[in-house]
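> Here is my input; please provide its structure:
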Amino acid sequence: MKITVGQFNVKSKAVKHNFLQMQKQIILAKDQGYDLIVFGEYAMTGYACGDLFKNFDFIKEVEDYQNQIKDLAKGIKVIFGGLVLQKNHLYNAAILYSEDKVHYSFKSNLNKREFSEQDYFISGDNKVVSVKQKNLLLTFSSDLKTLSDQDYDLLVVLDSSAANNLSKVDVVQDVVYANTVGVSGVCKVVWINGGNSYLKQNNQYYTFKDPLAVGIIEDKGQIQSISKLQALAYGIKIWSDQTFGENKKWIVGSSGGLDSAVTTALLAIALGSENVITYNLASKYNKEITINNAKSIASKLKVRHLEGSIQSLVDQAFTTLNNFGYSEISEFNQENIQARTRGHLLSAFSALEDGVISNNGNKLEITLGYATLYGDTIGALSLIGDLNKVEVFELAFEINNYFDQEIIPKNLLPQIKDYNIVWEIAPSAELKADQLDPMKWFYHDLLLDMLLLKSYEEILAIYLENQFADLEIGKWLKFYDLEIGENFMSDFNWFTKTMQINHFKRLQMPPVLAFGNHVLGQDYKESPNLLPKSKQFLHLEAEIIKKY
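I've put the predicted structure just below:
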C-alpha cells in the first residue's frame, strides 16, 4: 500500500480553510498514485476552538465539510482528525473514509497538554480497521502508552503536538505519524504546532526535508529536531500573518541589551527587515555602549532605526507630579516613570506606523515581575517569554550562526569558565546609575526550572541532603556564595516570595509564544494568593541554616 502524510497550516475554527487545504492535498496524492493519505489530529477544526466545541451549529458545519472529504475519497483512502457526535456525546476521532465506507477510532486519553479536552469530549476506544488486507490501528499520540494488545500491521498515530513536545514512536511495526503545523492560541499561550510528520515502512523513513513544511511526504529522509530559532521564527510569522495580515509592522523598544537584540533579530528573520522598526529611547542613565549596540544591531539587520532622548519627558513628568503636591519621588518611582514613558512613546509610534509592539521580556523576568506595568510589560506578543535567560544566551549564539556574523554583540554575552561568569556588559535595566539586574544568572534559571516541577519542600530537602551535588544547579552555588545555608535560604525566600507577589503582573502581560516544556499559566498553574510557609518548610529552613 502506497502511503503519504499531508501536512498543512491548520487554522483553529477556520473549517472551510482546513477543508480546502485537505482537498488540495488529497487530489495531489491521488494524482501521484497514493492509496492512503493521513492528516493530523484536529485537522478539520484545529484544537483552539474553546466553547465552539459545545456549539451544535459549529459541529454541524464540521460534519458538512467532513462529508465533503468523504466525497473526495474515491480511488484513495483518507484518515484525518475530526469530530464525531453520537447520542449527544462528542468524540475526538480519527476518521477513515474508504470509498463509501467510514470508520471511527476515538481518542482514549483526554490529557492533551495544550487545552482541557475533557471539558468537551468523551473518552472512547481506539479501533483496528482492515484496509487492503492490512490491519490499521488508528490511535493518537497520547494513547500510545496505553495501547491494548491488538493485532495490527500498521500503526497510524494522529497528533497535534507543539514543536518542543515531539518524540519518535518507538515500535517495531510500520508507523504513520501525522502531526499539524501552524500556531494555536489557547488563553494566553500561543503554541507552535510541531509538524515533523513521517512514515516508517520496512525500516525506511519518509519525511519532509523541512519538518514544518506544507505538502505531502514524497521522499526518504530522517526525523529532524526543530531548533529554538526555527520554531520561534516560524511561530512569529504564522501568528502575525493570521492575526494582523501579511506585512504588519512590528515596533521594538531597542535598549541595546540582549533581550531586545534577540527580539529584533527574530522579527527580522520571521517577517523581513522591512517590517521591523526599532527605537532607542535613552535617558540620562543609558550608556553610550548600549546606545551604539542598538544602532549596530539595526544596521546589520537592515531594519529602520530611530533614536532620541526621553529625558525631557521624564523631567516634565517629575515637574507635573511636583505641581500636584508630590515633592518627594522615590528612586524606585523614578525608575518606573522612565519605563512607562517608553511604553507611552512606543504605543504612540505603533499607532502612527499602524504597527504592533513586541514584548521583549524573558521567562525569568516575567516570573519575578522584573518589569513595569504599562511600561515594558506592553506588547502584542511575548516573543521570548517562554525562554529563561540562559536559553536567550543560547538563542543569541544560534542567531549569530544563522547570519554567519556578529548580529548580537558579543559584549552582551557571558564568558563562562569553571562556573564563573565574566561580563563585558552585565544585564541592566539602566534606570539608575550603575544599575545591575538582581537575578543570579544560570543559578536562578535552573532554580526556576526546579520550582516549575517540584514543591518548595522537595527542593529544600534536596539541598539539605547534599546541596544539589548531583545537579547542574549545585555547580553554581559557590559563585554566588550560596553554599552558606543562611545565604541560600535568604535568596530562596526572596525568589519564591517575589515570584508569588508578581502573579498579578503576569496576568496583565501579553500572550506568550511557547517553546518550553513548562509554560507559565499552562503547565504550571498557580494561585494569586501568597503561600504561607508550612511546618515542613520551617523545619527544613532551620536545618539548612544549622547544617551549612
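
> use CA for all of it now, contacts and neighbours both
Will do.

> Give the helix, strand or coil label for residue 392.
helix (DSSP: H, G, I helix; E, B strand; the rest coil).

> distance of it from residue 344?
As for residue 392, its distance to residue 344 is 26 Å (criterion: Cα to Cα, to the nearest Å).

> do the same with residue 416
The value you get for residue 416 to residue 344, if Cα to Cα is used, is 38 Å.

> of the two, who's got more company?
residue 344 (16 against 10; other Cα atoms under 10 Å).

> One more, please, to line up against the first structure:
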Amino acid sequence: MRLYPEHETKSSMSNSIRVLMAQINTLVGDIPGNTQRVIDIALDARDRQHANVVLLPELTLSGYPPEDLLLRPSIQTRIEAALTRLREEVRDIHLVVGYPRYRDGVLFNMAGVIYNGELVAEYAKQCLPNYQVFDEMRYFTAGDQPCVFDLKGVPVALTICEDLWKSGPAEQVREQGARLMLNLNASPFHVDKSQQRAKLLSERARQAGCPILYLNQVGGQDELIFDGGSKVIAADGTRVFQGRFFEETFFVAEYNDADQSLAVPGENSVAFPSIEQSVYDALVLGVRDYVNKNGFKGVVLGLSGGIDSGVTLAVAVDALGAERVEAVMMPFRYTSSMSQEDASEQARMLGVRYSSISIEPMYSAFMAQLADEFDGLAADTTEENLQARCRGVVLMAISNKKGVLVLTTGNKSEMAVGYSTLYGDMAGGFDVLKDVPKTLVYRIAAYRNGLSPAIPQRVIDRPPSAELAPDQTDQDSLPDYDVLDRLLELYVEHDYSAHALIAEGFEPEVVQRVIRLVDINEYKRRQAPVGVRITQRGFGRDRRYPITSGWKAGD
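Alright, predicted model coming up:
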C-alpha cells in the first residue's frame, strides 16, 4: 500500500531525508516507560538533530520478547493507550516504532508510522521465526502484505527483522518500487551473528534494489542478549556504516533520493569485535541488565581462586562497579593456600568487598547429625556435594539478608555433563558463564587481562579443580576440555549422533560416556539459574529435551 500525508504534496517535498537511528534498551512489559522514552527520543531528534524520521526497534512499546505477556487481556488496552500518547505528543517528525497490535481480533507484530497525530502507515511482520529462541507463531499471525509509504516524495518500505532472513519481502519491496527500506529488529546475539547479518543485509539490499537502514535493539532480557550493531547498507550491498555493539547509541543517517546515496555525518564505523571481546561484552551487558532491571542492590559470589569464579568476578565488576560486588572465599580442609591467596589478591586488584568464611564447622555439624544415617557406608561424592551445599547456604543467606543477587559460576562444559551440585554451586539467581564452554572461559580471561589486570595469572595457568577432595583436578572426572568442548559443540549445538561423533575421530568410549552424562543431567539443568546465552544453542530456551526419556543417541 502507499500512503501520502495529507498536508504534503510532491512538489513541496525535498528528496533528502534525515533518519535518527535509535538503538535503545527497553524494559519488557513496561509499556508506559517505553512509551515515554520514545516520546523523549523523538522530540530530541526533531529539535536537536533536525531529523525527519526517528527509527526504533521491533516491539519497542512492549519490549522484546514479551512472551506470554502477549496473552494478557489488557495488552491491547495498554498498547492502544500508548499509541494514543504517541499521536498526541509527537509532532513534526515521522515516528517509526514497533509494537504488538490486534486487528480484527488477531494479534500482529507491527511497525507503525506516526506523523502529526495520524497513523499514516502500518505493517504486519510477514515472516515469524519459530526456531531456536523464537516462538512468535505462539502469539502472532503473519501478515501477508508489503507496506510502502510516501515520505517527502520518497517511497519507503517497512520490514521487520525475520522478513530479511527470507527472500519474499525483499522481492515485494522491489516490485512496489521502494527507494529506501527501514528495517526494525530485535535480533539476539550469538557468536559470529554480526557477520552473518552483514552478509545477509548486503544480499537483501541488492535483491530489493534499495538501501537498507537496519536498526537493532540492544540490552539483556533474561538469558537473551541483543547486541545492537545497527547498520546502513547501500543499494549495491556496500556497508556504508557499522554502528556500535552492546551499548545504546544514536546516529543520523542521511539519504539523498537523487542518487540513493547514504551518509552518516560525524560518525565513524566500528569494526566487528573478536569472539573474545563480543562474548565478554555480552556477559557484562547481561549481568548489568539482569541485576538493574530486576532491582537488586548488587551481587555476591563465591570466589574460589579458580578460573570460573575469577572471570565471573571480573564481569560483575565491569558490569556494576566494585562497590556493588561482594566476593566470599569459603575454604575447607582441601582448599589450597594458593587458592586462598589468589582469591584475596583478585579481590584486592578489583577493589571489591571480600570476606573468608570457613565451611568446616558447618560441614562437621552436618556430618555429626548424619552419622547414624551414614554408618557403615563408605565416603563418596555425597561428602563432596555436602561441601558445595554448605557454600550455597552461606551465599543464599548473604543474598537474603542484603538484598543482593547470588551469581553462580558454572560454565557450559560443566552444565552439559552435570559436573555441578544441585543446591550447592548451582544455588543462586544468575549463572554468568552458563553458555560459555570452559576453553572459551580461558580465552576471555586472557582478553580481559589484556585490557587491565583483573585475574591473577596463576589462576589462568593452574589446572582447574573443584578442590572437593585431596589433589583433585577436573580431568580426574572429565575428558580434556579441548576434547570435551568440541564433542559437546557437535552434540549439543549441531545434533551429531554418537555414530557421527565417532566418525569425526572421537574415541567411542568417550563419546558414549559424554552423551550419557549430557542426557541424564537434563534434570539438573532444568533447576539451574538462568544465564547469558552466547552460542547458537544454549541450555534454556534453545534446547528443550525431556527429562524422562528412553531415547538413545546412537542414531
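
> Tell me where the stretch 51-200 of structure 1 has helices.
Remark: helices assigned in the stretch 51-200 of structure 1 by DSSP state H, counting those that start in this stretch are 56-72.

> before we move on, what about the stretch 401-550 of structure 2?
Secondary structure of the stretch 401-550 of structure 2 (DSSP H, counting those that start in this stretch): helices at 412-417, 438-451, 457-461, 481-488, 498-503, 508-520, 522-526.

> Now do the longest one: which range of structure 1 does it align onto?
Counterpart in structure 1 of helix 438-451 of structure 2, with TM-score structural alignment as the criterion, is residues 389-402.

> and if you look at the last one?
On structure 1, the counterpart of helix 522-526 of structure 2 by TM-score structural alignment is residues 503-507.

> Comparing the helices of the stretch 401-550 of structure 2, which comes out most buried?
Comparing the helices of the stretch 401-550 of structure 2 on average neighbours per residue, with mean count of other Cα atoms under 10 Å, the densest one is helix 412-417 at a mean of 24.

> Just the residues contacting that one, thanks.
With contact meaning Cα atoms under 8 Å, 6 or more residues apart in numbering, helix 412-417 of structure 2 is reached by 420, 433-438, 481, 484-485, 488, 514, 517-518, 521, 525.

> Relative to structure 1, what is the average displacement of it?
Compared with structure 1 after fitting, helix 412-417 of structure 2 deviates on average by 0.8 Å (mean Cα distance after the TM-score superposition for structure 1).

> now residue 268 of structure 1, nearest residue through space, not along the chain?
residue 276 (6.4 Å; Cα to Cα, 6 or more residues apart in numbering).

> do you know how far the most centrally placed residue in structure 2 is from residue 394 of structure 2?
Nearest to the mean C-alpha position of structure 2, by Cα atoms, centre = their mean, lies residue 225 at 1.4 Å. In this view, residue 225 of structure 2 and residue 394 of structure 2 are 30 Å apart by Cα to Cα.

> same question, residue 530 of structure 2
20 Å.

> Residue 513 of structure 2 too?
For residue 513 of structure 2 relative to residue 394 of structure 2 (Cα to Cα), the value is 34 Å.

> Kindly report the same for residue 266 of structure 2.
For residue 266 of structure 2, the distance to residue 394 of structure 2 - Cα to Cα - is 52 Å.

> Same question for residue 240 of structure 2.
Distance from residue 240 of structure 2 to residue 394 of structure 2, by Cα to Cα: 53 Å.

> same check, this time on residue 167 of structure 2
From residue 167 of structure 2 across to residue 394 of structure 2, the span is 55 Å (Cα to Cα).

> before we move on, back to that, now do the same contact list for the residue nearest to residue 268 of structure 1.
Per Cα under 8 Å, 6+ apart, neighbours of residue 276 of structure 1: 249, 250, 251, 252, 264, 267, 268, 303, 304.

> which residue in structure 2 lines up with it?
Checking TM-score structural alignment: residue 276 of structure 1 goes with residue 325.

> what do we get in structure 2 for residue 261 of structure 1?
Aligned partner of residue 261 of structure 1 by TM-score structural alignment: residue 310.

> my guess is that match meets residue 303, correct?
Yes: taking contacts as Cα atoms under 8 Å, residue 310 of structure 2 lies within contact range of residue 303: 6.8 Å.

> Turn the helices of the stretch 401-550 of structure 2 into CSV, including distance to residue 70 of structure 2.
Output for the helices of the stretch 401-550 of structure 2, formatted as CSV (distance: least, Cα to Cα, whole Å):
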stretch, distance to residue 70 of structure 2
helix 412-417, 31
helix 438-451, 37
helix 457-461, 45
helix 481-488, 35
helix 498-503, 40
helix 508-520, 33
helix 522-526, 24
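
> List just the one of the ones you listed that sits closest to residue 27 of structure 2.
Nearest to residue 27 of structure 2 among those is helix 522-526; the distance by Cα to Cα comes to 25.4 Å.
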